[in-house]
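Engineer: Quick one: sequence and predicted model below, then my questions.
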Amino acid sequence: MDITKIAQQATEYFNQGEYDRAIALYEQCIQANPALRYNYWYLGLAWLLQGEESEAQAIWLSVMTETPEEMDNLIAELLEILTTKAKEFLDSRKLQLAEKIYGQIIEIDATQAAAYYNLGNALAQQGNFEQAIECWQQSIELQPDLVDAYKNQGNVLQKLENFPDAIANYLKVLELQPDYDTAYNLGLCFSQIGRFDDAIACFQTTIEINPDYTPAYSDLGNLFLQQNQLEQAIFFFSQAIQLNPNFAQSYCHWQDILSQQGKSNEIIHTNACLLKALYLPENGFKIYFYLGKLLTKTNNLPSAIALLQKAAELQKDSPEIYWQMGKAFAKMGDLETALANYQKAIKLEPIWDSIYLDLGISLAKKGDLLAAIKVYNQALEINPKNHETYFYLGCTLSNIGQLDEAIVNFYKTLELQPQCSQAYWNLGSILAQQNQPEKALACCQKVMKIKPDMAQSIYDLMINLSQQGWLDEKTQPFQQLLPVETPLNFYETTLNWAISQRLENTNYCPVYPQDAINLIPPQTLDENIHFSFRFGNKIQLPGSFVAIVPDGRYWLNQAQDKSAVITSDNQLLGDISPQFPVLSPGHPDNHPSKHSIFSLSKLPHLEKLNETVAILAGLLNDTYFHWMFDILPRIELLHRGNIEITKIEKFLVSSHLPFQKETLNLLGIPETKILETHKYPHIQATKLVVPSFPSTIAWMPKWVCDFLRTQFLQQPVIAKTEKIERLYISRKDTANRRIINEDEIIDLLKNFGFQSIVLESMPVVEQAALLTNAKVVIAPHGGGLTNIVFCHPGTKVIEIFSPNYVYPCYWLVSNLINLDYYYLLGENPEGFYIHKLLYPNARIEDIFVNPTELLNILHFAGLTS
């Protein structure tokens, strides 16, 4: 073969990452022409990228001559090639390869400030923040005016909440080369440590540099609001909206559509009204009112009251303003003023029963119980179907000793709202006092079924009533209701427990060994990948197993975000007792010593089952993602752990949703053997069979993907499903994380062949069939993306996130089955603090997508041609 062609082929192999083949060809080239240095440089580089640093250095040294001048030229030539290649790898996010080369550059020439700087960038994007900061500091020592090193260091320190050091770096940037982004971040840092005057100055500087940067206006508004400078706060909030009205206009349009569909709610309506008022400030009182209403919800009461008072000055005949003001004063504890405002509201609008209810509650808190009773009765005359009014009337009648009347009202409450645990609670207390212990204990049982997390409160009530002689604690019904003690201590792992009990060969069955997810960084238009994706190139996952715990206990709290497996000697098994927040495998805060169960006083009453019970329940069992990746694979572990499913008498698992029923049926779990998690929050079984989670909650090994694909892609429906190559998964029928301007986004995507689908009502096997035929999937973050597990390798996935909540679970899935993963952040064009007013909980906030940015990422992913 021609030596030129061999060299070209070697370069192709090198660029493809096939370093073994490249090495062989470069060696051929060197044999054919020993004088051509280029081949030595790339031969050494190929060895370096294979991890053979010594071999690389030996090859490079073999070219070096003894003449100092020639040596300098050769080193410069080598460094130029290494620097070019390292930057290519860094820009294409081959971060480990870039890290290796920059490390070698520094070893050759430790005066290269740019190499330290870029090495810091490569390390930071892998989550190695301490090492990154060390590199940036070294680059600054070598080049004190390296602005970007200060800036990147400031960004990381700000993320780590080291605000003083972040401030020092940002100040240096502004000294060297002022820019609006740094001034803004500096303002955020000053805000975090309470230096509000400095923060205001920074945001004003931001606006001077970039008058169109709306977040700075929003933050200024927030700071003035905190200092009760309402006019200035509203001015800057209005400026933020008026400078960039797209979000406000889209939100109001979206709210109108939801209203027409009957899907709007009070929160969305209030948000839309505030945005509209800020955009059209001639209706000034509306700004004060709706902003005050939102601040009342977030308990910023002094500012809320000041705003509502201003609204009342401007609109004296609005009952809603006085009602809202009454709520704010009541929350603040100023009952006299609250009462005065409720009465003004009633005078203006005498047929709103909800105002009477709030008035009655405040009168009762003030101690004017007879007046409260009168007001509650007035409310019931207007609306005899309000269960809350009967409940509060019952409470007040109970407090003045009219127990028979109180009982009537609590029963009426339960007739209208059968799940009102507090009504059962109060009813049980009264019935005990009336010497009706069986009925009283029945009420306590109802409380425990509806709200088992009230175990400690139930215990305190029952003990108190028994001490007063109302309940006999020796009776069987009393004993059956008593909550139980929390664990005394913990075993860090289930294997530790098995070894300590000499059960490792009989009651502990390893199934899958430790594994790892090899990670490829996500693709994005942003200069740096989001902090939520910075886990390096690999993350280790623990192995999986099945354990049989004699007389073991299982507890799941009502919110399904805390769980525990407890041994017969009252010890927590740490590795199979997860809780939220979900942390990455090996995270120090995952240690069982930090489990929240140790902060509880009591656990709910224990249901003892003289049976073999398998635990399939996990966290958030009704969430499709957790169901598919955390719950169903535990059935596979039972099979792999040589557990005879037919011999298991009961399975503790949630099964009330359609996708749960469907999948359990397909996997052979009989409906007759199911114990529902909400009915059995705390059980003890003769044999508690506990398959571990596949690894750590929400972190899945590859075998889980293979298991799901095997189970759900073999169904007959696959062949009949319509083949749609480009899918947009809508969340319009869910309660959160919806795309606010979805109509606009769908219209844009239709131009490139996308079809919009809603998955919630589809059977799982149909969802699997639909996704297996897809070549491109775009969706906001949510359960529908769980189905990308059924896609073929190479399928492009574009996930859309709120900028304030980015969770990497679908990126992990994409890495496991080799999908081509991209992400796009939505925007808060109105600024962070206005958005936080609209959505205090970032995890569930709805998302505004910039159509231009979506078009850009479509082009970046090669989907616009």
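Structural biologist: Sure thing, it's come through.

Engineer: CA only for contacts and neighbour counts going forward, please
Structural biologist: OK.

Engineer: Please enumerate the helices of the stretch 651-800 of the chain.
Structural biologist: 658-666, 702-712, 717-720, 742-750, 764-772 (DSSP state H, counting those that start in this stretch).

Engineer: So which of these is nearest residue 373?
Structural biologist: Smallest distance to residue 373 across the helices of the stretch 651-800 of the chain (C-alpha to C-alpha): 45.1 Å, for helix 658-666.

Engineer: what sits up against the closest one?
Structural biologist: 624, 627, 632, 654-655, 670-671, 763-764 (C-alpha atoms under 8 Å, 6 or more residues apart in numbering).

Engineer: ok, now with 7 Å
Structural biologist: 655, 763-764 (C-alpha atoms under 7 Å, 6 or more residues apart in numbering).

Engineer: Tell me which of the helices of the stretch 651-800 of the chain is the most buried.
Structural biologist: Mean neighbour counts were taken over the helices of the stretch 651-800 of the chain using mean count of other C-alpha atoms under 10 Å, and the top value, a mean of 23, falls to helix 764-772.

Engineer: Alongside the first one, take a look at this:
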Amino acid sequence: MNQIQAISMTQSGQQATFLYQQAQRHLQQGNSHQARLLFQESIKLQPDFALSYQGLGDIWRSQGKLSPSVRCYLKVLELQPDLISADFFLDLGSELAESNQIDEAIICYNQALKIDQYHTKSYLNLGVMWRKKGELSKAIALYQQALALQPNLHSAYFNLGNVFLEQDRLDEAIVAYLETLMSQPDFESAYLNLGQALIRKNRIEEGLACGIHLITNSLLTEFITDVSDAAISSKFTTYRSSKFIEINLKSSVKLLPPKTSEEKLHSSFNWPVYHNPETFVTSIPSGQAWGDSYSTAVINAEGRFIDELCQGSASTLAISEKLPPATPLEGTTAFLSVRGGNTYYHWMADLLPRLKLLQLAGIQLEWINFFVVNSCHLAYQRESLTLLDIPPHKIIENSKLPHITAPNLVVPSLPGDVGLMSPWTCQFLREAFLDKVATPGLQTPARIYISRRHARYRRILNEEETIARLSPYGFVPIVLESLSFLEQVALFANAKAIIAPHGAGLTNTVFCNPGTQLIEIFSPDMVSVNYWLVSNIMGLDYSYLIGESLDEYKTPTSIPRRYYNHPLYEDIVVNLDSLVHLMHFSGMI
């Protein structure tokens, strides 16, 4: 017998039931005010009518009045427990937490645990609430209870690490963050907080490595129980133990020194010749692969990681027993994902040229059932794959399926050293895209300044002043995010002079004509040779400028300064007199 049937056996119950049913009809018609009044009248007539309390609670909740809604739901739980689930109280608690009603949220999470003592997320969220109230020991106990129920719950490890960091229990924080990354290898905040803990222990180099999402083996062997150098090395093998095709694309590039108006050439450019490394394609029966934003790994049928095909913190993946199981794919699968494959440079320089390696190994792309890439949600990713005739239905995104397995996994090597293009990769990109640029009526400026105003990091802080200074010399500011992929190709193919801060947009210099003039601007602590190498390969006229020290720069800037966890991301302030001097020195003006 349900509650309506039970209550309807008395006259007051019949009247309460009638009012409840009327209230429900008003709700269906969108009249919540009248429905609320009817639910309240129903409760006056029948104080133990749980359904009316539930309806009233729903109305208060829909109006954002969470405290009275909690009182109604608690009454429902008292009168008829089977009407409300643990998940319901979990969701209600989360709403209360978002509105900073901490005590009410705690009540809800506790009620969820009364309904289901194994409700892992309620332990986790309850821990978060007690941490906000400063009750750190209670928070730790609750996180540990969540982990006892679900040992691979990365958010519990992360929150545990945060409490330990707050208490200055640095070794315990480091362990918790490492456990987080063994469960969720691309958890950005875990890398950042791990870096903070290491820097506070004066382990600066390891802390900065975390800032660029790298975990050293020494950290794993020191802080993870039963992990040794031997245990890590036993997890790895070489591609030469598998079936592979070596592709001879080795070449050397003589590097001309860049132009600079500084008295001494920066040490990064004291490099006379670049030799690009060997390349190959390997075929792995019953192979597995892992890909995320920061790490990639290829694994053979025996469960050993192929060293030359791993990037990032692959050792963390190798020792982890907490990764999600592999998703099986049918037929032949080409694994193309690379570390940083969600960024324009690494997509163009490291990922796309792997398709050419497949072809050079005699593998026709139409034979392949699936192509695994980091993601395909960005416009340039979709456009470039379409232009290379890769059908959308064959694309698998690691952002959705990080761990895959296939009966026949084919994996090209990286096309060159990470972050460096080779002559053949430049030629491949030019052949693949330059002749697809439709230029009728397309007007592109000959002199361009590339803005990173909308980037998350490495921005020119005095950009308005920089643009104003460059404008009389014919430079037009360009935000590349506003252009399609082929529009970017056309822009650089037609450019005669380019000024830009170091950033992924300069990947497009591969489409420039020989003799194009380029000035690249760096922060004082981060100088990269990526585009100097491309310029040498393509015959560009390359110069560089080092920005001002941000700590000493006092002039107001047009973009507020941010603080970053690694010099790679540092913003830049341009000395405008030095820039104009370099433009004269290099022959740009």
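Structural biologist: Cool, got the structure. Since this is a predicted model, take the numbers as computed values, not measurements.

Engineer: TM-score of the superposition?
Structural biologist: Taking TM-score structural alignment, normalised by the length of the second structure as the basis, the two superposed chains have a TM-score of 0.62; 412 aligned residues with a C-alpha RMSD of 4.1 Å.

Engineer: possible to save the helices of the stretch 651-800 of the first structure as JSON lines with distance to residue 40 of the first structure?
Structural biologist: As requested, these are exported to JSON lines (distance: least, C-alpha to C-alpha, whole Å):
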{"stretch": "helix 658-666", "distance to residue 40 of the first structure": "59"}
{"stretch": "helix 702-712", "distance to residue 40 of the first structure": "40"}
{"stretch": "helix 717-720", "distance to residue 40 of the first structure": "54"}
{"stretch": "helix 742-750", "distance to residue 40 of the first structure": "49"}
{"stretch": "helix 764-772", "distance to residue 40 of the first structure": "47"}
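
Engineer: Can you say which of the ones you listed is nearest to residue 801 of the first structure?
Structural biologist: Across the helices of the stretch 651-800 of the first structure, residue 801 of the first structure has its closest neighbour in helix 742-750 (13.7 Å, C-alpha to C-alpha).

Engineer: matching residues in the second structure for that closest one?
Structural biologist: Using TM-score structural alignment, helix 742-750 of the first structure corresponds to residues 463-471 of the second structure.

Engineer: ok, now stretch 201-209 of the first structure?
Structural biologist: Using TM-score structural alignment, stretch 201-209 of the first structure lines up with nothing in the second structure.

Engineer: List of residues touching stretch 349-358 of the second structure?
Structural biologist: With C-alpha under 7 Å, 6+ apart as the contact definition, stretch 349-358 of the second structure has outside contacts at 281, 336-338, 341, 412, 414-415, 421, 425, 428.

Engineer: before we move on, what about stretch 271-279 of the second structure?
Structural biologist: The contact list for stretch 271-279 of the second structure (C-alpha under 7 Å, 6+ apart) reads 246-255, 413, 415-417, 422.

Engineer: right, and the pair among the residues you listed with maximum separation?
Structural biologist: Greatest spacing in the contacts of stretch 271-279 of the second structure, by C-alpha to C-alpha: 246 and 255 (26.6 Å).

Engineer: Per the alignment, residue 389 of the second structure pairs with which residue of the first structure?
Structural biologist: Match for residue 389 of the second structure (TM-score structural alignment): residue 668.

Engineer: now swap in residue 332 of the second structure and tell me
Structural biologist: Aligning on TM-score structural alignment places residue 332 of the second structure opposite residue 612 in the first structure.
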